[in-house]
Every structure is written in C-alpha cells, then in structure tokens.
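>>> Got a sequence here, can you model it:
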Amino acid sequence: MTDLVRAPGPVVMGVLNVTPDSFSDGGRYADLDAAVGHGVRLREAGAHLVDIGGESTRPGAERIDAVTEAERVLPVIRELTAAGVPVSIDTSRARVAEAALGAGAAVVNDVSGGLADPDMARVVRDAGCPWVLMHWRGHSRKMRDLASYTDVVTDVRDELGQRIDEALAAGVPADRIVVDPGLGFAKTAVHNWELSARLPELLDLGYPLLFGASRKSYLGRLLAGADGAPRPTAGREAATVATSVLAVAAGAWGVRVHDVRATVDALAVWAATGSPRLVPARAGGGPPT
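Alright, predicted model coming up:
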C-alpha cells in the first residue's frame, strides 16, 4: 500500500458505512450481504479503496462501544478482502483498527488523527500500514462547540503538523502518513469553504492529502431551495463531484466519496484535458458564506 500512498494519480476512496445512523446512508448497508455487495460495486466502479466504518461520526452522534463497532465491520472486511477488494478501516479505536488489520484491512483512516486513542500509533507502526490522520478536536457530540479558529487554515495546518510530529516520534514512517483537513469536523460551512479555497497551504506540510466533502451539510446549505431548506443528501452528488475535482486539481492525493463512478468519470475528464492545476488562492479570497 506504500505505492498507493505515493501514487501520482488521484486515489478514490469509496465510503461504506455499516451503521444505522450515518448522516447519508445510515441503515442501508447494516446487513452483511448488502454491505459486501455495495463494497464490490464500489470497487467495480473504480474505487482504489473501500473505506468501512462501523461508528457514525456525524455531528451530535453518540459513541458506541468497541465490541459493537468491531462486530459491524469485521465480517464485512473479511468478505470483501476475500473477494479481492482493498479496504481501509474508518475508526478512532486502536483495538478495532488492530482487529480490522488482522481481518485484511490495509489502511487505517483515523478521524481523530490519533488523539482519541494513544495506542493507535503503536498499532499502525507495528502493522506498517498507511495511516490517515484527520484534523479533529473532539468527539461528535461536542464538535460543534469546538469550531473556533484564529485562522482556520493556519490553525488546521499547525494542528495537523502536531499530529504528524507525534506519529513520527512514535515510530510511524513518514511514507505511511496521509493527512485530511476534516471538513465538517468542528468546522462551520465558512471554515469548510476556506479550507477548500486554500488547500495548497495544507499541502505545504509535505504529505499526501485526502479530501472528503461527499454529501456534507455545507453543500446542502449552498444548494438550498428558495425556501431556505438545505438540499437533501441525495441531491448533493454534482456538488460533491465538483469539490472532488477541484481538490485534486489543487493537489489533493485522493478523495473520499459515496458516488464513486461519477467521481471517477469526472477525474477521467480532468486527466484527459491535461490534468490542469489550480492557481493557489490568496488568504481571505472570498469563499461562499
């Protein structure tokens, strides 16, 4: 998987939530057969990785215990890896990550960036697997209260830098680290747009960057109807594709999306037109409010 982390082309990570309460697809893939079938379809649509999560991290969500989380994800990981589908485990618990890696997962996607469980660095180091360090300030139930920044891009970059330093100090090789700005996690819509507009500043950290805007609420608010009601999740796919292509054009290593085929198709168009790159935006460049 080191080659995937250092891949020159954009990596597409397909989302597979085996939860009853995720914000977009909660309950759709709680059944093992449904989850495995969807994971196979994501791979066939072009996903390089299928990211399996057993605990909802939507704003306000309550935590579940580690046993329940593991019981949700491990059978799916075993079935998909047996079918030749590369998978990552979306968890902030070292115990769950270790079991998932033992079941065949190849990447740990940690929304807490190692903060939620100090043993995660050991698990990743010993496994020798890639580790996605997402910017995070606290668990879902209180994340809204933590969305305060002096300058969101500078603060996120500095805090991610701390997570990187701690991972390296724990013995995790630099070529196993990917960063994620954590759109929507202790971020307002304005924060999300600012991070998107100034993505190259985060790339200055020198690590591959994963961008995950798929179907998130700030897109729904951007696309609100005349009555002010946010666009439902099912109507946010075109906006998701647009954000994903723009992120890749700004230098993102990969994108995490629900609708893999539409994203893969759009990135094929981007590549066929010469993989044009965006000019970095200036600070305060006027993202939507």
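
>>> For the rest of this, base every contact and every neighbour count on C-alpha atoms.
Fine.

>>> can you pull out the strands in the stretch 151-289 of the chain?
177-180, 210-211, 254-257 (DSSP state E, counting those that start in this stretch).

>>> now the ones you listed as TSV including distance to G14?
Conversion of the strands of the stretch 151-289 of the chain to TSV gives the following (distance: least, CA to CA, whole Å):
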stretch	distance to G14
strand 177-180	15
strand 210-211	12
strand 254-257	5
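
>>> Could you point out which of these sits nearest L16?
Relative to L16, the nearest member of these by CA to CA is strand 254-257, separated by 9.5 Å.

>>> Which parts of the stretch 1-150 of the chain are helices?
Assigned by DSSP state H, counting those that start in this stretch, the helices in the stretch 1-150 of the chain fall at 2-5, 32-44, 66-82, 94-103, 120-127.

>>> In a markdown table, list those helices along with distance to V153 and mean neighbour count.
A markdown table is the format used below for the helices of the stretch 1-150 of the chain (distance: least, CA to CA, whole Å; neighbours: other CA atoms under 10 Å):
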| stretch | distance to V153 | mean neighbour count |
| --- | --- | --- |
| helix 2-5 | 23 | 15 |
| helix 32-44 | 32 | 19 |
| helix 66-82 | 32 | 19 |
| helix 94-103 | 28 | 20 |
| helix 120-127 | 25 | 19 |
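
>>> Indicate which one of these is closest to V264.
When the helices of the stretch 1-150 of the chain are ranked by proximity to V264 (CA to CA), helix 32-44 comes first, at 10.7 Å.

>>> one more to line up against the first:
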Amino acid sequence: MSGPSPTSDGPGRLNDAARARYARDGFLSPLPVMSEVEMARRLDWLTDIEARGAGRLPPVQNIKAHLLIPFLWDLVHDPRILDPVEDLLGPDLLCWAAGFFDKRPGEPQHVPWHQDATYWGLSAPEAVTAWVAFTPSVPENGCMRVSPGTHHTILPHADTGDRTAMLPGRETVLAKVDEATAVDVVLRPGQMSLHHVLLVHGSSPNHSGQRRCGLAIRYIPAHLTSRAGWRATATLVRGRDHGHFDLEQRPDAPFDPAATRRYGGIVRSWMRGVFDGMAHAERANGSGGR
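Take a look at the predicted model:
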C-alpha cells in the first residue's frame, strides 16, 4: 500500500495536516507532478538518449544527470515539485544531486535499508528527496519501501560489499528494520514521493516484466554548507543563493561539449565529498568497514 495522499492549500502546496504528517512519518506519498501522458513523453526522451549510448546512463553520468540533459534540468526546476519542497525546507532551495534509480526486469539490483544523508558530507541533515516516477512503481517491480518515523536519529551504516546494491557506498543501516511496519511507496508515472534525508528506506529487486524507473532529486536549503574542506557545487532552483556552493549551469543540449567538460570536475568534487563522508562515518562508528 502507499501512504495517504496529503491535501493542499492550493495547487502544489501542502497544508498543515500534510506538514504534520511529514514531521511524524518522514515522508509524503503520492503527490501529483504531471499527467501520465506528460511523463510518457519524458520517458520517451530518456529512452532515446539511452539508445544513443549503451542502453542506460553510465553510473558516473547518473550522479547529477540534470547537468547533462536539459529536460532533467527543467524537471528539477519544475514548480510542481518545488512548491511542496519549499513548504518543507523554506524558500531558498538548491538541488544537490539528481539521478535515476532504474531497475530493468529480472535484474538483481536493489537498494539496502539506508538513510540518504549518510555520506553526503553536509553541515546538517536538512534535506528532502523527491522521487519522481517515470514508470509505474509497485511492489512487483521493486518500488521504494520506507520505515515510517525513523528520520529522527542518525544511524550507523556499514558497507555490505554487495555489488548489486544501488548505492555509492553499498551501505546499509546496522540497526534492525521492522519489516512488518514498512510501507510500500506505490506511484503512477507522473507522481512523486517526498522523504526526509534521514528516513530509513530501501527497495527489492525487480521481479516483474516491467521496468521501474524514477528520478531521485536531492533538495537542500541554501543555508547549508559542505562539511568538506573545499567548495562543492549545487544548482540554485528557487529563491536566494547564500553563497556556500559554486552554482551549476544548464546544459545547452544533451551531453554538449561545454557541459560535459564542466561535469567532469563537478563529479570529481562530488565523489571526493562522498569518500570524505564515508571516512567520517567510519570514524564516528569506530569501524574501518563492515
């Protein structure tokens, strides 16, 4: 089942009850973004871009895919996504990353139980992930599952060593997750869920004959800073820049040369931050690994 759909105070806005539910549970779903027809058009665009390469985006291009593909840049700026995110994070918003979680039929890829903020290297766990469905996302094809109310505490993680885990650090929470109270986040194409950066969530492999594809957009309030000792980058999507990140640029065309050149340095900086975050977490856990 999916969580209850929140009511709003106007197009795209969250009312007090929805914000209270988010504060209690750590997620909201399903929320409308666009019609299934509109999303089908974007899925066609994505499929066409993938067909020009190896049939899917390589992992390195899937970290901040909106910096390489113009329609994804437009999507992370879409008011239908940003309005409810603003209701949760405030008026000044940055996109820290945006990448697909794409499971093809019968593949073993899965997402272990984890918290998003584990290796992000940000100054505070104040962020929201908007998970936008490009295809149906249902239990049979490995929809996201969440553990409500687990977003109040930073939990230790460890590397699973599992190459089929769809996370940069292959990480999983060390705490036991209550599977009996976990909730399936069922979405139609064009719907999204919002979840807190500390909400424990994961997903199973795709056991169906249907692709499961969604874009995870990571939004942060602009007052946050990077814990790393260098300037990270982010995309200003709404409001005022607070000057803590170097601002990213829109690509002129899919994988245009200028965007691709910029992207190389941006991703190296991002990966450096993730590795720093992994080392920081290991030191905090008093462990060197699994």
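
>>> TM-score for this pair?
Overlay of the two chains. TM-score (TM-score structural alignment, normalised by the length of structure 1): 0.29; 141 aligned residues with a CA RMSD of 6.3 Å.

>>> So L194 of structure 2 is in contact with S29, correct?
Yes. Counting by CA atoms under 8 Å, L194 of structure 2 touches S29, with 6.6 Å between them.

>>> So the two - more neighbours on which side?
L194 (24 against 21; other CA atoms under 10 Å).

>>> In JSON lines: the helices of the stretch 1-150 of structure 1, plus distance to L199 of structure 1.
Listed next are those as JSON lines, based on distance: least, CA to CA, whole Å:
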{"stretch": "helix 2-5", "distance to L199 of structure 1": "18"}
{"stretch": "helix 32-44", "distance to L199 of structure 1": "27"}
{"stretch": "helix 66-82", "distance to L199 of structure 1": "32"}
{"stretch": "helix 94-103", "distance to L199 of structure 1": "28"}
{"stretch": "helix 120-127", "distance to L199 of structure 1": "26"}
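
>>> With respect to V257 of structure 1, which of these lies nearest?
helix 32-44 (10.1 Å).

>>> can you redo the strands of the stretch 151-289 of structure 1 as CSV with mean neighbour count?
Putting the strands of the stretch 151-289 of structure 1 into CSV (neighbours: other CA atoms under 10 Å) gives the following:
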stretch, mean neighbour count
strand 177-180, 25
strand 210-211, 26
strand 254-257, 25
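
>>> Which of those strands sits closest to V152 of structure 1?
Closest among the strands of the stretch 151-289 of structure 1, using CA to CA: strand 177-180, at 13.8 Å.

>>> helices or strands next to the closest one in the packing?
When contacts are defined as 3 or more CA pairs under 8 Å, 6 or more residues apart in numbering; DSSP states H and E, strand 177-180 of structure 1 packs onto strand 131-134, strand 210-211.

>>> what sits against V50 of structure 1?
13-16, 39, 42-43, 85-88 (CA atoms under 8 Å, 6 or more residues apart in numbering).

>>> can you confirm A279 of structure 2 is in a helix?
Yes. Remark: A279 of structure 2 belongs to a helix, assigned using DSSP: H, G, I helix; E, B strand; the rest coil.

>>> picking up where we left off before, I'd like to know which of the contacts of V50 of structure 1 is nearest to A121 of structure 1.
For these, the nearest to A121 of structure 1 is S88 (16.0 Å; CA to CA).

>>> Relative to L133 of structure 1, how far out is that closest one?
For S88 of structure 1, the distance to L133 of structure 1 equals 13 Å [CA to CA, to the nearest Å].

>>> quick one: common contacting residues for the two?
N109.

>>> These two - which one has more neighbours?
When neighbours are counted by other CA under 10 Å, S88 comes out ahead of the other of S88 of structure 1 and L133, with 29 against 26.
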